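1. Predicted structure and sequence below. I'll ask about it afterward.
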Amino acid sequence: MFKIFVGDKPIILTSKVERETNFKNYLLKTVNLPKVIRKLNASDLQEVRLIHKNEDKLLKKFLKKLPNVVAGGGKVFNQNGDVLFIYRNDKWDLPKGKAERNETIEETAIREVSEETGVSGLQITKPLEVTYHIFKRNGRYKIKVTYWFEMKTDFNGKLYPQENEGITKVAWLNEGEVLKALDNSYANIKQLV
């Protein structure tokens, strides 16, 4: 089973057909994805489930439905155990961004975190899960596939929000502040943190 978010509502990829309650089932093979996304956004449906008999092929077949944008990002800890957050589009988020040509996904994640926050000396400690969300750009839906990494740094300098990317704040948040920030964040980030 996989979850792909449209805003805070999930599209669930599954091989199990269940009786519809607050969700709707569609066959992955024949689904009109843009139509389903619009319906999910404009209704009180809690989720949509896309069904395919072969669980191993669910994600691969789904990712062929829309153009993919590959990104890398980080859940960064400082020496105090605080987590690095950015504030963009009136929501708290973790730093991430689009991969460039001839760049490994690890290089993308480190570069993007550094560009969006001003933090240097980043070291990847382990890979985290991959998240998926659908967004609309220039009238077309796309799937953002984000590879996340846990990182650490000894950096204790000034933080610089990348304003040309719409980032208005960068902050190290302690455990209590993280919980508060998650009240105004994205479903993918809540799942990750």
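-> Good, I have the coordinates.

2. From now on I want contacts and neighbour counts done on CA atoms only, so please keep to that.
-> OK.

3. Work out the gap between the longest strand seen in the chain and the centre of the chain.
-> Counting by DSSP state E, the longest strand found in the chain is strand 123-137. Relative to its chain's centre, strand 123-137 lies at 5 Å (CA atoms, centre = their mean, to the nearest Å).

4. At which residues are the strands of this structure located?
-> Under the criterion DSSP E, strands of the chain are mapped to 2-6, 9-14, 23-27, 47-51, 68-77, 83-88, 91-93, 96-98, 123-137, 140-152, 167-173.

5. got these as a markdown table, with distance to residue 58 and mean neighbour count columns?
-> What follows is these, written out as a markdown table (distance: least, CA to CA, whole Å; neighbours: other CA atoms under 10 Å):
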| stretch | distance to residue 58 | mean neighbour count |
| --- | --- | --- |
| strand 2-6 | 8 | 20 |
| strand 9-14 | 6 | 22 |
| strand 23-27 | 11 | 17 |
| strand 47-51 | 8 | 22 |
| strand 68-77 | 15 | 22 |
| strand 83-88 | 32 | 22 |
| strand 91-93 | 28 | 20 |
| strand 96-98 | 24 | 22 |
| strand 123-137 | 13 | 15 |
| strand 140-152 | 15 | 20 |
| strand 167-173 | 34 | 19 |
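
6. export the ones you listed to JSON lines and tack on distance to residue 161?
-> JSON lines is the format used below for the strands of the chain (distance: least, CA to CA, whole Å):
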{"stretch": "strand 2-6", "distance to residue 161": "26"}
{"stretch": "strand 9-14", "distance to residue 161": "28"}
{"stretch": "strand 23-27", "distance to residue 161": "39"}
{"stretch": "strand 47-51", "distance to residue 161": "34"}
{"stretch": "strand 68-77", "distance to residue 161": "15"}
{"stretch": "strand 83-88", "distance to residue 161": "8"}
{"stretch": "strand 91-93", "distance to residue 161": "12"}
{"stretch": "strand 96-98", "distance to residue 161": "13"}
{"stretch": "strand 123-137", "distance to residue 161": "20"}
{"stretch": "strand 140-152", "distance to residue 161": "18"}
{"stretch": "strand 167-173", "distance to residue 161": "5"}
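
7. Use this one as the comparison:
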Amino acid sequence: MYKVFVNDIPIILSTEKKIGKQYTTIPLKQAKFKKLIRKINNGELLYVNLYHKDEERLEKFLRKKLPVVEAGGALVYNAKKEILFIRRNGKWDLPKGKLEKGESPQEGAIRETEEETGVQNLVIRKFIAQTYHVFKRNDKFKLKITYWYEMYTDYTGDLVPETKEGIKKAKWKNFAKSQKALKESYENVKLLFPKEYLTTHPNDRVS
């Protein structure tokens, strides 16, 4: 299954014909992708499932329908188990950016995180996931595929937000502050976090 976000509304691409009563299922070969994007942007469509029995066809469909921009991003922990966030466009986000020519997703994720926040000594722990979202540039729709990695750093120096990229803040946030930040973040970013970050911490619950 793939979730392609248009703003914060996902277009689902799956091998299942039925994923919920509220979803309109459209066979992949009948899908007019740009028209669906416009309907979502206009508030005319909220739940859509594009179906094909062959999972490999799903991503091929995406890459064929829109120009693809590939990016690398990071979910970074420090020694205090805090997470590195950036503030941009009125939202809390994670550092990420477009891959340069010949650059691997891992290299790009580290470079972009360093450039956007000033953090150093990054070590990749594991690959988390790919996320997909549609954006508009020069009046044309494009598909951004971001490769996300969990990273660790022992860096304790100052963070320096890359203001020329519109980043207002770069902050380490503990568990509670991360939960609060995620309420002002993007749906595709929320997919990267362990489930406990999207719920109340067990120690905070009233017994």
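-> Received, thanks. Quantities reported herein were computed from a predicted structural model and do not represent experimental measurements.

8. now for residue 166 of structure 1: what does it line up with in structure 2?
-> By TM-score structural alignment, residue 166 of structure 1 lines up with residue 166 in structure 2.

9. sorry, back to before: average gap between the longest strand of structure 1 and structure 2?
-> Superposed on structure 2, strand 123-137 of structure 1 shows a mean distance of 0.8 Å to its aligned residues (mean CA distance after the TM-score superposition for structure 1).

10. From the rest of the structure, what touches that strand?
-> With CA atoms under 8 Å, 6 or more residues apart in numbering as the contact definition, strand 123-137 of structure 1 has outside contacts at 3-7, 106, 110, 141-153, 188, 192.

11. angle of that strand against strand 140-152?
-> Between strand 123-137 of structure 1 and strand 140-152, the angle comes out at 160 degrees (axes from the mean of the first three to the mean of the last three CA atoms, to 10 degrees).

12. can you pull the contacts of the match of residue 166 of structure 1?
-> By CA under 8 Å, 6+ apart, the contact set of residue 166 of structure 2 is 88, 89.

13. could you redo the last one with a cut-off of 10 Å?
-> The neighbours of residue 166 of structure 2, taking CA atoms under 10 Å, 6 or more residues apart in numbering as the test, are 87, 88, 89, 116.

14. OK, contacts around the first one?
-> By CA under 10 Å, 6+ apart, residue 87 of structure 2 lies in contact with 93-95, 161, 166-171, 181, 184-185.

15. longest single helix anywhere in structure 2?
-> helix 105-117 (DSSP state H).

16. What is the corresponding segment of structure 1 for that one?
-> With TM-score structural alignment as the criterion, helix 105-117 of structure 2 aligns to 105-117.

17. Now the matching stretch on structure 2. Mean distance?
-> Compared with structure 2 after fitting, stretch 105-117 of structure 1 deviates on average by 0.4 Å (mean CA distance after the TM-score superposition for structure 1).

18. what comes up buried for that stretch?
-> Residues of stretch 105-117 of structure 1 classed as buried by neighbour count (16 or more other CA atoms under 10 Å): 105, 106, 108, 109, 110, 111, 112, 113, 114, 115, 116, 117.

19. leaving aside the residues next to it on the chain, what's closest to the first one?
-> Beyond its immediate neighbours in the sequence, the residue positioned closest to residue 105 of structure 1 (CA to CA, 6 or more residues apart in numbering) is residue 72, lying 5.9 Å away.

20. correct me, but residue 49 of structure 1 touches residue 9?
-> No - with contact defined as CA atoms under 10 Å, residue 49 of structure 1 does not count as touching residue 9 (11.1 Å).

21. Would you mind listing the residues touching both of the two?
-> Counting by CA under 10 Å, 6+ apart, the residues touching both residue 49 of structure 1 and residue 9 are residue 3.

22. which residue sits closest to residue 172 of structure 2 in space, ignoring its chain neighbours?
-> Among residues not flanking residue 172 of structure 2 along the chain, residue 84 sits closest, at 4.6 Å (CA to CA, 6+ apart).

23. Quick check: the one you found touching residue 120?
-> No - counting by CA under 10 Å, residue 84 of structure 2 stays clear of residue 120, with 11.9 Å between them.
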